[in-house]
Structures are given as C-alpha cells and as structure tokens.
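Asks: generate a structure from the sequence data that follows.
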Amino acid sequence: MDIQWRKSSKSTDAEGNCLEVAVVGGEVLIRESDQPGLVIKTSRAKLRAFIDGAAAGEFDDLA
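Replies: Okay, here's the model as predicted:
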C-alpha cells in the first residue's frame, strides 16, 4: 500500500524534521519524519478533540 504522507506548508525545518499526516480508510496516521517507522493511528474525531483541547489550553499544566 502506497501511503501519501503530507506535512504542513508551514514546516520550514531544513532537516525535514516535522510531523506528517496521512489518511488511510477511516484512520488518521501520524508520524515524525525523522522516525518514519513509528506511526500513531487515530480517528478524525479523536484528533479533532485533541487539537481543540490543545488550542483551548487543556494541556498547558502538563510539565
């Protein structure tokens, strides 16, 4: 299976270190470009909830 990985157009790291995202079937796949063998699988709904929570500051106290 040929997975089409995408990264943000705002990713300007000269070394290419960034998060990449792909959608396969109903799953969202996430990986770091410098560790392409480690892939996180999630759903669109769970990823949206995480992004919304991060934008709202829900994880700011994690240190």
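Asks: alpha carbons only for contacts and neighbour counts from here, please
Replies: Fine.
Asks: which residue packs closest to the most centrally placed residue in the chain, ignoring adjacent ones?
Replies: The residue lying closest to the centre of the chain (Cα atoms, centre = their mean) is I30, at 4.1 Å. Using Cα to Cα, 6 or more residues apart in numbering and skipping residues adjacent in sequence, the residue nearest I30 is V21, 4.7 Å away.
Asks: to compare against the first, here's the next sequence to fold:
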Amino acid sequence: MESNWRKSSHSSDQGGECVEIAELLGAAVAVRDSRDITGPVLGFEPSAFAAFLDRTTAAG
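Replies: So this is what the prediction gives:
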C-alpha cells in the first residue's frame, strides 16, 4: 500500500506502542503498526476515525 504514512504523536521512539496513519484515496483513513509495516492495515471512514480519536484522547 503506497501512502504517506505518519507516526502518531503519541508513539514513542523507544520501541513502545507505535501507530501510523495515512489518508487513502476515497477519503479513508488507514492505521497500522509501525513496527510491522507489511502487516495488517485497518481502514476507517473519516467520521468513524474522528469518533475513535475523540473517545481515546478523552480517556487518556
């Protein structure tokens, strides 16, 4: 999957929990583990991803 991936600002450079996101054609958001870039990728509609971020950042 050729996309412009960027690491979450909540990910550390110390090998902890690392997540990357990318915007895909068709206005989808993709999420993957930055330590396994050839592994599975989750796809979300932008509104679902925004709701996910709202809930997870409010909890943290």
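Asks: now the TM-score, please.
Replies: TM-score for the superposed chains, counting by TM-score structural alignment, normalised by the length of the second structure: 0.70, backed by 56 aligned residues with a Cα RMSD of 2.2 Å.
Asks: next helix or strand past the longest strand along the first structure?
Replies: For the first structure, the strand that runs over the most residues, judged by DSSP state E, is strand 35-42. With elements assigned by DSSP states H and E, the helix or strand that comes after strand 35-42 of the first structure is helix 44-55.
Asks: one step back: not counting the helix or strand hosting the residue nearest to I30 of the first structure itself, show me its contacts.
Replies: Here V21 of the first structure, judged by DSSP H and E, is contained in strand 19-24. For strand 19-24 of the first structure, the external contacting residues (Cα atoms under 8 Å, 6 or more residues apart in numbering) are I3, Q4, W5, R6, K7, S8, V28, L29, I30, R31, E32, S33.
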